[in-house]
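> Fold the stuff below for me.
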Amino acid sequence: MNKIALCIAFTLISIIGLGQKTQKEQLDSLFTSLFEQKMFNGNVLIANKGKVIFEKSFGWANEATKQSINSSTVFELASVSKQFTAMAIVLLEKQNKLKYTDKISRYIPELAFYGNITIQNLLHHTSGLPDYMELFEEKWDKTKFAVNQDIVNELAKYQPKLHFLPGEKYEYSNTGYALLGLIIEKVSKKSFGQFLSEHIFTPLKMKNTLVYRRRFAPKTIKNYAHGYIIDSLGNKILPDSFGKEYYTYYLDGIVGDGMVNSTVRDLLKWDRALYSNKLVNDKDRKIIFSKGKTNDGKTVDYGLGWAVLENKKYGTIVNHSGGWAGYITFIERHLDNDKTIILLQNNITENTSLPIEEVYKILYNE
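As a prediction, this is how the structure comes out:
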């Protein structure tokens, strides 16, 4: 058992040993202990049927100014952003502006040489597309910001081979969701951020949620959580310290696979909306939370922007994690039991933890 697992196990045993605590008290003990062990720094919100049963903030949003994290602190969501990209595609499909079965070459003709990749392949991570981050690490002029069209241009220029034929198997792909971001812009004739704001964030009154690229398009955001990493000496530093040739700088213009920023409270609004018809109907929800399939009919544990898991004890679970320099994020929804777990962190250390199994034990009184 590794060091992190031992610490969490000891924490949980301590909690159980204290007798008949409420769920709130048990969760408080768990996360307070993790914070004290420098294994959690950020916001946690846990809800049952939409009612918050535990919410607490830990640590600094800004180490320099000693601004504390609170319930309104805005975090970079990293790959948790993908569920909003997928929802935008669903909304455009509902508007009859595209089809899931459309070839991406219809919208991005420069990539026609990749063959029959469809929007559905991008959504389910079955496209076989190579990783744009690896391509840019090798080929890109790192003194310049890259935007989504640059991904297309670089793929067309160097034509790296597909990892497999479209639909043949599953492989998580940031490239696919970045291309979805570009398709959203081409079809809607609006920026990615504008479309999400008008069609998702504003209707759901997610007032503290936005597409934000801090280096590419800097502006002041009240209560913003800066993301910190640990240097070789054990000090908390901003990734900016590594200079413009670090990926967090030159890839800061890319949207679709990341770059949505939000709060735990806004994400709870998002969670509740997904149980209602505010954005989509039952048919759409079934598509979003159904597993994708490969060409041979095998299922993949990913729907539209969500991992989809069947658990014998807890029923259908959909979730997504996110990781970017300085940020670790997580949202999970238990569809059969209507439980919600939201964790947003702005520190990455070797001990940073997502104590999901421990939260399960408390939520289900195990």
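> Going by C-alpha atoms from here, please, whenever you check contacts or count neighbours.
Fine.
> What residues does residue 74 make contact with?
When the contact criterion is C-alpha atoms under 8 Å, 6 or more residues apart in numbering, the partners of residue 74 are 208-209, 223-225, 261-263.
> Looking at those, which is nearest residue 284?
When the contacts of residue 74 are ranked by distance to residue 284 (C-alpha to C-alpha), residue 209 comes first, at 23.0 Å.
> Now do the closest one against residue 252, distance only.
Remark: distance between residue 209 and residue 252 (C-alpha to C-alpha, to the nearest Å) = 18 Å.
> to compare against the first, here's another:
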Amino acid sequence: MSDVEVPAIVRGVVKKLLGKDYEKLPGVSIGIVHEGRTLFSGGFGVADMETQQPLDGRSVFDLASVSKHMTAFALAFAKKKYGGFDLDTPVRKFLSSLPDFVAAGEAERDVLIGDLIFHTSGLPDYTQWESLNLQWTNAELLSHLVEKHEAGDPEAKLDFSTGDTYGYSNLGYALIPLVVQAVSGEDFGTFMQKEVFTPLGMSSTFVPSKSFDKREEGPRGGPGFKHLGFSTDEAEVLWGGKEWKVNGGGEVRDEDGELYGWGWCVKEEEGCMDHSGEWAGTSTFIYRDADCHFSVIVLSNSDWEGEKLSGAADIFQQIYWDVAIELGIEEPDGEHEWASEDGDGSDDEDETKLDTI
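Okay, here's the model as predicted:
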């Protein structure tokens, strides 16, 4: 398969899924990396509806929950460099203001570092708080949790006793950057820039300090909460033969019986990892097959609410099959075809690892 065929496949899929007027709509950027080479990095549609500025591979998006594996990586990196904690260390060692849920009778043991990584903390979902302010920083988010808990607000109580089960927790991952800051003595954004982004040459990736305005250069919507700004042009740096993979003590099973660990949903039978993200009008998806050295990332500045698509994951599914079949990663099964670039779009069919912490 020649590299030139991949853009045609991707363009055909986007046109088929989004319609022939896709270049005028809130759009999508896509990155595809195989065996250490970028096969595609580009955008479709516009970054700003007012100016009609087009998207491309340099357009920066809020990664939303796709940033979780980078957040987990930061924690492991901090442990490797500074030490002083492991998965069984209570979070309150570093964040002393975190409510004592044991004393409150809500849990039988403390929230541990590992609970944040594996979503077993029982911490409540801040995205459902009526008082949520998208401009809050991570520290302000923790402060409001403390205030709400002290006031007896049921929104601040644990969803379940810590360690009893799996329960996806955005709040848990929002606390990890605060732990990294406490361990390293540096702001999380500074830490990531100095220790990760700059050494890897990732000039467009950063930790935002505030919510992005959709009119600014950057993501359409999206908060602070230490999500990351990222462009598909940097996909090769992250996943082109460099596995963002932490040997950190295994995974846990989620409510569907699938494995989750270190910011990745792990598919045992398929031998791959993925994660989706949705936040404040953005929709994102990342897929990584380490055995085949094949990665796909889809970043969109629309959540497609009310449309035929349910988000970036739907766009990924079609792109994955069409490109993977052409690369020989998947076998044709008669159900997946790609729309040619000439169609009208309406009816067309060197690893980076860390030691255990």
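> Now, of the contacts of residue 74 of structure 1, which are buried?
Buried by 16 or more other C-alpha atoms under 10 Å: 208-209, 223-225, 261-263, out of the contacts of residue 74 of structure 1.
> In helices, which of these fall?
Among these, no member is found in helices (DSSP state H).
> Next, format those as JSON lines and append distance to residue 160 of structure 1.
As requested, these are exported to JSON lines (distance: C-alpha to C-alpha, whole Å):
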{"residue": "208", "distance to residue 160 of structure 1": "39"}
{"residue": "209", "distance to residue 160 of structure 1": "35"}
{"residue": "223", "distance to residue 160 of structure 1": "41"}
{"residue": "224", "distance to residue 160 of structure 1": "38"}
{"residue": "225", "distance to residue 160 of structure 1": "37"}
{"residue": "261", "distance to residue 160 of structure 1": "31"}
{"residue": "262", "distance to residue 160 of structure 1": "35"}
{"residue": "263", "distance to residue 160 of structure 1": "38"}
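> Show me where structure 1 has its helices.
Under the criterion DSSP H, structure 1 contains helices at 3-17, 23-36, 82-94, 119-124, 132-139, 148-158, 174-188, 192-196, 247-250, 264-273, 282-288, 356-363.
> Single out the most deeply packed of these.
Most buried of the helices of structure 1 by mean neighbour count (mean count of other C-alpha atoms under 10 Å) is helix 119-124; its value is a mean of 26.
> ok, average deviation of that one from structure 2?
Aligned to structure 2 and superposed, helix 119-124 of structure 1 gives a mean residue distance of 0.5 Å (mean C-alpha distance after the TM-score superposition for structure 1).
> so where is that helix in structure 2?
Mapping helix 119-124 of structure 1 onto structure 2 (TM-score structural alignment) gives residues 113-118.
> Could I get the contacting residues of whatever residue of structure 2 lines up with residue 324 of structure 1?
The pairwise alignment with structure 2 assigns residue 324 of structure 1 to residue 279, based on TM-score structural alignment. Residue 279 of structure 2 sits next to 64, 221-222 when contact means C-alpha under 8 Å, 6+ apart.
> what do we get in structure 2 for residue 155 of structure 1?
Per TM-score structural alignment, residue 155 of structure 1 is aligned with residue 145.
> Distance of that match relative to residue 172 of structure 2?
12 Å.
> residue in structure 2 matching residue 52 of structure 1?
Residue 52 of structure 1 maps onto residue 38 in structure 2, by TM-score structural alignment.
> Residue 230 of structure 2 versus that match, what's the distance?
16 Å.
> was I right about residue 26 of structure 2 contacting residue 43?
No. With contact defined as C-alpha atoms under 8 Å, residue 26 of structure 2 does not reach residue 43; the gap is 10.5 Å.
> And those two? Which one has more around it.
residue 43 (26 against 21; other C-alpha atoms under 10 Å).
> Return the distance of the residue lying closest to the match of residue 155 of structure 1 once chain neighbours are set aside relative to residue 134 of structure 2.
The spatially closest residue to residue 145 of structure 2, leaving aside those adjacent along the chain, is residue 156, at 5.9 Å (C-alpha to C-alpha, 6 or more residues apart in numbering). Between residue 156 of structure 2 and residue 134 of structure 2 the distance is 17 Å, computed by C-alpha to C-alpha.
> neighbour count winner among those two?
A count of neighbours by other C-alpha under 10 Å puts residue 156 above the other of residue 156 of structure 2 and residue 134, at 21 against 17.
> Per the alignment, residue 190 of structure 2 pairs with which residue of structure 1?
Aligning on TM-score structural alignment places residue 190 of structure 2 opposite residue 194 in structure 1.
> what residues are up against residue 173 of structure 1?
Neighbouring residues of residue 173 of structure 1 by C-alpha under 8 Å, 6+ apart: 122, 125, 129-131.
> Oh, that last question was meant for residue 127 of structure 2, not what I typed.
So residue 127 of structure 2 contacts residue 170 (C-alpha under 8 Å, 6+ apart).
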